[in-house]
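In: I'd like to go over a predicted model; first the sequence, then the structure.
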Amino acid sequence: MSRTYVVTGAASGIGKATAERLEADGHRVIGVDIKDADVVADLSTGEGRTALVHEVEQRSGGRVDGVIAVAGLVAASPVTVGVNYFGATATLEGLRPLLAGSDAPRAVVVASLAALEEVDEGLYERLLADDEPGARQEAERIGTATNAAGSSAIYSTTKKAIAQWVRTHAKDPEWAGAGIALNAIAPGVIETPMTAAALESAEGRAALDAGAPSPLNGPAAPPAAPAALLAWLASAENTHVTGQIVFIDGGAESIRRPERI
């Protein structure tokens, strides 16, 4: 049965691969991105988030079956706070009413293996308090420092926060109580424009391998791998998986914290 999905970040990387997979399976996809998409919206701004909801409502006729929030940035910048956390939560909450008309409503967001890194506690606290001005101020304080893999405390903190948001809210009456499965995936290293620069240098590859050792099938997965997982979690077949952070990382999470079950 054909379903209607909203995919943010649909112009490139994991989002594009997910949209293409769903369309190949016969589903309708409303793609969202800052350019080259059905709905053009800047999710780092309140105006862009409002436009996203309005445009999707108009294009869908007020009903969607799945929301897949992929859009994200790795830049050491307050804009990353706006997209990775507040843009993602606004997408999920803003489109949740449109899921109510589906027989099998599903929502998934992309977190990251980077959520296992040390977080900036000041930023993390402001994110979980839903304080965007305060979170942006904390990001300004953190600054633009990155590691050899191009990642920063801003990125890892936003990804841990969005994973925690899923864990906190998936069980709520508005989500599980309304029959809506809400999950996140946590990719390791994926071959996307976001990781291209790091994968091109020996120093970058070493940094990626240090944080995301991948004994299964090599250091970087193609976007099709997380796309397949997202498609299943957002499908009608997923009747009972909710509130989970599913790692898709070649084994990195199990190496980094083997005591966790």
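Out: Thanks, I have it. Numbering: from 1, shown residues only.

In: okay, CA-based contacts and neighbour counts for the rest of this
Out: Fine.

In: what are the ranges of the helices in this protein?
Out: Here the chain has its helices, by DSSP state H, at 13-24, 46-60, 78-81, 88-99, 121-128, 132-142, 153-169, 193-200, 202-211, 224-233, 252-256.

In: who are the contact partners of the residue positioned nearest the centre of the chain?
Out: Centroid check for the chain by CA atoms, centre = their mean gives residue 110 as the closest residue, at 2.2 Å. For residue 110, the contact set (CA atoms under 8 Å, 6 or more residues apart in numbering) comprises 69, 70, 71, 184, 185, 186, 187.

In: over to residue 76?
Out: 143, 144, 145, 146, 151, 152, 153, 154, 155.

In: among the residues you listed, which ones are buried?
Out: Buried subset of the contacts of residue 76 (neighbour count, 16 or more other CA atoms under 10 Å): 151, 152, 153, 154, 155.

In: I figured the first one hits residue 80, correct?
Out: Meaning residue 151. No: using CA atoms under 8 Å, residue 151 is not in contact with residue 80, being 11.3 Å away.

In: hmm, who's touching stretch 36-45?
Out: By CA under 8 Å, 6+ apart, stretch 36-45 touches 10-11, 30-35, 48-49, 51-52, 55-56, 79-83, 86-88.

In: look up how far residue 211 lies from the residue lying closest to residue 163 once chain neighbours are set aside.
Out: Nearest residue to residue 163, sequence neighbours excluded (CA to CA, 6 or more residues apart in numbering): residue 111, at 5.9 Å. In this view, residue 111 and residue 211 are 15 Å apart by CA to CA, to the nearest Å.

In: what about these two, which has more around it?
Out: residue 111 (31 against 18; other CA atoms under 10 Å).

In: show me what contacts the more buried one?
Out: 159, 160, 162, 163, 184, 185, 186, 187, 245.

In: another one to put next to it:
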Amino acid sequence: MARTYVVTGSASGIGRATADLLRSQGHTVIGIDLHDADLTVDLTSPADRALMVDMVAERSGGGIDAIIAVAGLASPTPATVAVNYFGMVATLTGLRPLLLDSQDPRAVGVSSMASLFPGDQALIDAMLDGEEDAALASAGELAADPQLGQLIYGSTKAAFCRWIRRHAATPEWAGESIPLNAVAPGVILTPMVEPLLETEEGRAQIAQAVPMPLGGFAEPIVVARLLAWLASEDNTHLCGQVVFVDGGSDVVIRGDSVW
């Protein structure tokens, strides 16, 4: 049965692969990105986030079946906080009412195995408290130091994972029969990471930081297939899970520590 999906970050990488996959299966996709998308939106902007909700409602006729929030940045800048956490949360919460008339509503977002790396607790706390100005200011302070700036990306992903865990089982999500989950990719061969992999030295450094013993670095379609399943009618009972699609990075880094 054809469904209507909203996919952010649809112009490239995982978002594009997901949108293409869903369209090839006969579904309707409303792609959102800064360019080359059905709707052009800047998720660093609170005003654009609100506008996105209105535009999706108009384009969809007031109802959608699934949200797949992919859009993200990896730069050591405050903009990464604005998109990866506040833009992601605004996408999911803002579009959630449009899911309520669907027979099989679903929502999924993209985190990262970088959520396992050390983060900045003050920044994470500000994000989870919903204090965007404070979080952006904190990120600005970290970005001023090249070493500390590297904490920004992982912190955004850790905060998003915690947001998923805190909200998935609430009346607004599970109580409305909306499975809310996330995926955590390892190194994916997208335009965002290609500059880091241009040399053998760069690839070796990345492989050391992000070990992926099962299959090595992955193409975007690997994550797209998982996102498509999580957002499908077949996913009836996953709730608040962060599924690592990382070739084994989580296993190597954390082992059995969570148990």
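Out: Arrived safely. Keep in mind that this is a model prediction, so the values were computed, not measured.

In: which among the buried ones among the contacts of residue 76 of the first structure gets closest to residue 101 of the first structure?
Out: For these, the closest approach to residue 101 of the first structure (CA to CA) belongs to residue 155, at 34.3 Å.

In: which residue lines up with the closest one in the second structure?
Out: Residue pairing (TM-score structural alignment): residue 155 of the first structure is matched to residue 153 of the second structure.

In: and what of residue 43 of the first structure?
Out: Checking with TM-score structural alignment, residue 43 of the first structure has residue 43 as its match.

In: same check on residue 181 of the first structure?
Out: Match for residue 181 of the first structure (TM-score structural alignment): residue 179.

In: could you check how far residue 77 of the first structure is from residue 96 of the first structure?
Out: Residue 77 of the first structure is 28 Å from residue 96 of the first structure, by CA to CA.

In: who's more crowded, the two?
Out: residue 96 (23 against 19).

In: give the residue farthest from the middle of the first structure.
Out: residue 202 (27.3 Å).

In: relative to residue 246 of the first structure, how far out is it?
Out: From residue 202 of the first structure to residue 246 of the first structure the distance is 29 Å (CA to CA).

In: surely residue 187 of the first structure and residue 247 touch.
Out: Yes: with contact defined as CA under 8 Å, residue 187 of the first structure reaches residue 247; the gap is 5.9 Å.

In: with neighbour numbers in mind, choose between these two.
Out: Higher neighbour count among residue 187 of the first structure and residue 247: residue 187, with 26 against 19, using other CA under 10 Å.

In: about what we covered before: next, the contact list for the match of residue 181 of the first structure, please.
Out: Shown in contact with residue 179 of the second structure (CA under 8 Å, 6+ apart): 105, 106, 107, 168, 173, 235, 236, 237, 238, 239, 240.

In: out of those residues, the closest to residue 148 of the second structure would be?
Out: residue 240 (29.8 Å).

In: residues in contact with the aligned partner of the closest one in the first structure?
Out: Aligned counterpart of residue 240 of the second structure in the first structure: residue 243 (TM-score structural alignment). When contacts are counted by CA under 8 Å, 6+ apart, residue 243 of the first structure is found next to 166, 167, 168, 169, 170, 171, 181, 182, 183, 184.

In: for residue 153 of the second structure, same thing?
Out: With CA under 8 Å, 6+ apart, residue 153 of the second structure has these contacts: 73, 74, 75, 76, 80, 81, 114.

In: now do 10 Å
Out: Shown in contact with residue 153 of the second structure (CA atoms under 10 Å, 6 or more residues apart in numbering): 72-78, 80-81, 84-85, 112, 114-115, 117, 119-120, 139.

In: likewise residue 227 of the second structure?
Out: Residues in contact with residue 227 of the second structure (CA under 10 Å, 6+ apart) are 14-15, 18, 22, 68-70, 107-110, 181-183, 221, 243.

In: cool, residue 29 of the first structure as well?
Out: So residue 29 of the first structure contacts 3-7, 10, 18-23, 38, 60, 64, 66-67 (CA under 10 Å, 6+ apart).

In: equivalent analysis for residue 173 of the second structure, please.
Out: By CA under 10 Å, 6+ apart, residue 173 of the second structure lies in contact with 93, 96, 100, 105, 106, 107, 167, 179, 180, 239, 240.

In: now, of the contacts of residue 243 of the first structure, which are buried?
Out: Using 16+ other CA under 10 Å, the buried members of the contacts of residue 243 of the first structure are 166, 167, 170, 171, 181, 182, 183, 184.

In: taking those residues, tell me the two that lie furthest apart.
Out: 171 and 184 (13.6 Å).

In: need the overlap of contacts for the two.
Out: With contacts defined as CA under 10 Å, 6+ apart, the residues shared by residue 171 of the first structure and residue 184 are 242, 243.
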